[in-house]
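Visitor: coords below, sequence missing:
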C-alpha cells in the first residue's frame, strides 16, 4: 500500500530529477565546449547558469508542427510516455527517506527499460516518415540487443547478493566493492548503458549523418523537448544505478552523489572523445563480445555459489 507521504516524496524527487536534467544539459555543453577549446554557453545568467531554462522556454513556446499524414494520437503521446517511463524508473532507487520501496525493484527496473523500446518504436512509426521509421527500427534492434547484456549482468550480480532488491547491493558492499570483484562486468555494464540511452558512440537512434535525425525527425518544439528530457533523465538514472551496483555507497552519503556525478561526466567525456561506431560493429559487439562475457561471469558466479554451498554442508 502506497502512503500519501511516499507519493508526495516521489513527486518531490521527480521535480528534483527534472531540475537536474536541466543542469546536466548545461554540464554537457560546458564540458564539450572545453574539450573542443571553446567556452560553451556563458551569456544567459551568471556563467550561463540560466541557459537550460531559456532553452526550455524557447522549446515549449515554439509552434508544434504535425506531419499531415502522421497517426496523430500515437505521434502526440509517444514523447509523453517516453518521459513518463524514464521518470517511473526512479521508484527503484532505494532512498532511506520514506520513498516507495519494494522487494522486487530489479524486476520492475527491467520492465521499465523494456517499455522504453515501445515509445521509440511508436514515435518513429506514427510520424509516417521513411527516415523516422529507419531510425526507430535501428533504435529498437539496438536497445533489445543491449538489454540482454544488462539482464545477464544483473543476474550475475544477483548470484552474489541472493535477492532482487537494489538495497541488498548497498548492504553487501560494505566491505568490498563489486567494482573490484567484477571489473570487466562494470565496463560491459557501462558500455551497455551508453547503448541503452542512445549516447555516443552508440547514438544510432539519432544518427544525423546517416538518417537526417532518426526516429525524432518529425518532432519539434515541445515533443522534441520531452524526448530530450527522457534521454537525459535516463542518463542520470543509469549513473545512479551504476553507483549502487558497483560502488555500493550509502545513498545518504556525499560520496554516492560524487560518484554518480563522475559517471554522468563519463557519459559526456565519451561523447567528446569517441567517434560514432558502425552499426554492424555495434550489433557484433553486443552478440559476439558482451553476451559471452556476461554468460561466462554468470556461470562462474553460479559455480562458485554452488561450491560454497556444498563446502559448507
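Guide: Great, that's in hand. Computed from a predicted structure; not experimentally measured.
Visitor: drop to CA atoms for contacts and neighbour counts, all remaining ones
Guide: OK.
Visitor: in the helix or strand hosting residue 291, what counts as buried?
Guide: Using DSSP states H and E, residue 291 sits within helix 291-312. Buried residues in helix 291-312, counted by 16 or more other C-alpha atoms under 10 Å: 291, 293-295, 297-298, 301-302.
Visitor: OK, contacts around the spatially most central residue of the chain?
Guide: Centroid check for the chain by C-alpha atoms, centre = their mean gives residue 234 as the closest residue, at 3.2 Å. Residue 234 makes contacts with 86, 197, as judged by C-alpha atoms under 8 Å, 6 or more residues apart in numbering.
Visitor: over to residue 35?
Guide: Residue 35 makes contacts with residue 272, as judged by C-alpha under 8 Å, 6+ apart.
Visitor: and the gap between it and residue 202?
Guide: Using C-alpha to C-alpha, to the nearest Å, residue 35 is found at 20 Å from residue 202.
Visitor: before we move on, back to that, from the buried residues of helix 291-312, which two are the most distant?
Guide: Comparing every pair within these by C-alpha to C-alpha identifies 291 and 302 as the most remote, at 16.4 Å.
Visitor: what does the helix holding residue 291 rub up against?
Guide: By C-alpha under 8 Å, 6+ apart, the surrounding residues in contact with helix 291-312 are 148-149, 152-153, 155-156, 159-160, 185.
Visitor: host element of the residue nearest to the centre of the chain?
Guide: helix 221-242.
Visitor: now the following helix or strand past that helix and helix 221-242, what's the angle there?
Guide: For helix 221-242, the following helix or strand on the C-terminal side (DSSP H and E) is helix 254-273. If you take axes from the mean of the first three to the mean of the last three C-alpha atoms, to 10 degrees, helix 254-273 sits at 120 degrees to helix 221-242.
Visitor: I'd like to know which elements whatever helix or strand residue 134 lives in is packed against.
Guide: Assigned by DSSP H and E, residue 134 falls within helix 130-161. Contacts defined by 3 or more C-alpha pairs under 8 Å, 6 or more residues apart in numbering; DSSP states H and E place helix 130-161 against helix 105-126, helix 167-172, helix 183-196, helix 208-211, helix 279-284, helix 291-312.
Visitor: next helix or strand past the second one?
Guide: Pointing back at helix 167-172 there. Sequence order places helix 178-181 as the next helix or strand after helix 167-172, per DSSP H and E.
Visitor: what lies in contact with that next one?
Guide: Helix 178-181 has contacts (C-alpha under 8 Å, 6+ apart) with 186, 245-248.
Visitor: give me the number of residues near residue 34?
Guide: 12 (other C-alpha atoms under 10 Å).
Visitor: looks like it contacts residue 40 (just checking).
Guide: Yes - between residue 34 and residue 40 there is a contact at 7.3 Å, judged by C-alpha atoms under 8 Å.
Visitor: and the comparison structure, right after this:
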C-alpha cells in the first residue's frame, strides 16, 4: 500500500538537520497553512463548478459551458467578480462584529482539517481525541452565523441566524450519536485507529444494519448542519431574502459561500473516514489477490473518491427534495432521528460487547 510517510519524514529530517526545533515548528506550521489555504481555494472552485454541473444534469440542461472546457473557469470568473465587488456595511450594523463573523466561520472550517487523515501517512494532527475534537470545534460555527445575523441589524438576517442556530444545535445530537456508534465499535477516538480498524472491511459493511442506520442518520444530520437543501431554512430565499448573509457582499459574502462548501467537504470527509474506511482500500476478508490489487490504488484517491461520492449524495438531495418547513425540520430531529439514534447506539453497544460484528 502506498504511503506518504517517506515524504513527510524526509521533509522533517531535512529541516531538523539544518534548523533548530523552534524554526522547524514555525516552518512546518507555515507549510501546513499554505497547503490548507491552497486546499480551500481548490475545493471552492471545484465544488461550486460540480454543484452547477450536478444541478444541470438533474434538470436536463448543460450548466456552465462558456469559460474554459466544460465551463471549468466559470467559478474563477465569479471569484474575480467577488474580489472586485465593493463590500458594503449597513449604517446600523455593528461594524466590528459584522466584519468579524465571516472570519469566525472560516477559522472553524480550517481548524476542522487538523485531525482528518487525507492519505496514508498524511495528517496535520494525529490527536488521540480526534472525534471529540471534531465534535467540539464544529459546534463553534454556529457562533459566527449568530454574530452575522445579529450584527447586520436586519430582521431577515436575525431570523435566519436564529433558525440556523436552532437547526445546527438540534441536528448535532443525532450526528454525535451516529459518530459514537463507530467509536463504540472501534474503542478509540483517534482517527487513525478508526481507519486501521477497517483494514479487513469498512464499518458500513461489517457493522451490520445498525451501522447502516447510523450512516443514514449521519448523512441527514450533516446535510442539516451545513444548511443545505432540503434543510436550508436559514437562507430561505422566498421568506428571508438570503437569511443571515442578506447584508453581506463582496469578499465577506464569498467567505460565507466558501465556508459552506468547505463544511460540506469536511462532513463528507468525516463520514468517509468513520463509515467507509477513510483512505483504506476496499478489502474483502481473506481474498488476498483481490486485496493486493486494491492496494495498488493510492490511498489519497480512495479518500477523495469516497468523500466526493458523499458530496454528490448531498448535492443530489438538494435537487430532489423540496424544502421543509421549520416545524417539520425540528419534528424530524426531535421526534424521529434522536429516538432512533439513541436506540441504535444501545444496539451497537450490545453488538460491540457480544463481538457480533465481522
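Guide: Cool, got the structure. Quick caveat, the model's predicted, so the values are computed rather than measured.
Visitor: now the angle from the helix holding residue 234 of structure 1 to helix 183-196?
Guide: Here the directions of helix 221-242 of structure 1 and helix 183-196 differ by 170 degrees (the same axes, to 10 degrees).
Visitor: in structure 2, what range does helix 221-242 of structure 1 match?
Guide: Aligning helix 221-242 of structure 1 against structure 2 (TM-score structural alignment) gives residues 250-271.
Visitor: ok, average deviation of that stretch from structure 1?
Guide: Following the fit onto structure 1, the mean deviation recorded for stretch 250-271 of structure 2 is 0.7 Å by mean C-alpha distance after the TM-score superposition for structure 1.
Visitor: before we move on, the earlier item: most neighbours, which of the contacts of helix 291-312 of structure 1?
Guide: Busiest of those [other C-alpha under 10 Å] is residue 149, holding 26 neighbours.
Visitor: which residue, neighbours along the chain excluded, lies closest to that residue?
Guide: Excluding its sequence neighbours, the residue lying closest to residue 149 of structure 1 (C-alpha to C-alpha, 6 or more residues apart in numbering) is residue 291, at 5.8 Å.
Visitor: residue 301 of structure 2 now?
Guide: Spatially, and ignoring its direct neighbours in sequence, residue 301 of structure 2 is nearest to residue 279 (7.6 Å; C-alpha to C-alpha, 6+ apart).
Visitor: so how many other residues sit close to that neighbour?
Guide: The tally of other residues near residue 279 of structure 2 (other C-alpha under 10 Å) stands at 26.
Visitor: list the contacts of it.
Guide: Taking C-alpha under 8 Å, 6+ apart, we find residue 279 of structure 2 in contact with 117-120, 195, 273, 299-303.
Visitor: go on, residue 248 of structure 2?
Guide: Shown in contact with residue 248 of structure 2 (C-alpha under 8 Å, 6+ apart): 87-89.
Visitor: which of those residues fall in helices?
Guide: Nothing among these maps onto helices, per DSSP state H.
Visitor: export those as JSON lines, with columns for distance to residue 106 of structure 2 and neighbour count.
Guide: What follows is the contacts of residue 248 of structure 2, written out as JSON lines (distance: C-alpha to C-alpha, whole Å; neighbours: other C-alpha atoms under 10 Å):
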{"residue": "87", "distance to residue 106 of structure 2": "17", "neighbour count": "15"}
{"residue": "88", "distance to residue 106 of structure 2": "20", "neighbour count": "11"}
{"residue": "89", "distance to residue 106 of structure 2": "19", "neighbour count": "15"}
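Visitor: residue 171 of structure 2 reaches residue 331, doesn't it?
Guide: No - checked against C-alpha under 8 Å, the pair residue 171 of structure 2 and residue 331 is beyond contact range at 11.0 Å.
Visitor: who's more crowded, the two?
Guide: The neighbour comparison of residue 171 of structure 2 against residue 331 (other C-alpha under 10 Å) goes to residue 171, with 25 against 13.
Visitor: map the more buried one onto structure 1.
Guide: By TM-score structural alignment, residue 171 of structure 2 lines up with residue 146 in structure 1.
Visitor: need the counterpart of residue 200 of structure 1 in structure 2.
Guide: In structure 2, residue 200 of structure 1 lands on residue 229 (TM-score structural alignment).
Visitor: likewise residue 49 of structure 1?
Guide: Per TM-score structural alignment, residue 49 of structure 1 is aligned with residue 72.
Visitor: excluding sequence neighbours, find me the nearest residue to its match.
Guide: Distances taken as C-alpha to C-alpha, 6+ apart put residue 49 closest to residue 72 of structure 2, at 6.6 Å, once the chain neighbours are dropped.
Visitor: so which helix or strand takes in the one you found?
Guide: Going by DSSP H and E, residue 49 of structure 2 is in helix 21-58.
Visitor: mind listing what's buried in that helix?
Guide: Using 16+ other C-alpha under 10 Å as the test for burial, helix 21-58 of structure 2 gives 24, 36, 40, 43-55.
Visitor: okay, the angle between the next helix or strand after it and helix 250-275?
Guide: Remark: after helix 21-58 of structure 2, the chain's next helix or strand is helix 74-84, criterion DSSP H and E. Angle, helix 74-84 of structure 2 to helix 250-275, by the same axes, to 10 degrees: 140 degrees.
Visitor: stretch 258-270 of structure 1 aligns to what range in structure 2?
Guide: Using TM-score structural alignment, stretch 258-270 of structure 1 lines up with residues 305-317 of structure 2.
Visitor: mean shift of that stretch relative to structure 1?
Guide: Superposed on structure 1, stretch 305-317 of structure 2 shows a mean distance to its aligned partners of 1.2 Å (mean C-alpha distance after the TM-score superposition for structure 1).
Visitor: and that stretch, which residues are buried?
Guide: Under the neighbour-count rule (16+ other C-alpha under 10 Å), stretch 305-317 of structure 2 has 305-308, 310-312, 314-317 buried.
Visitor: which single one of these is nearest to residue 247 of structure 2?
Guide: Nearest to residue 247 of structure 2 among the buried residues of stretch 305-317 of structure 2: residue 315, at 25.8 Å, using C-alpha to C-alpha.
Visitor: right, and the closest one touches residue 56 too?
Guide: No - the pair residue 315 of structure 2 / residue 56 is not scored as a contact, 11.4 Å apart, by C-alpha under 8 Å.
Visitor: where do the contact lists of those two overlap?
Guide: With C-alpha under 8 Å, 6+ apart as the test, residue 315 of structure 2 and residue 56 reach no residue in common.
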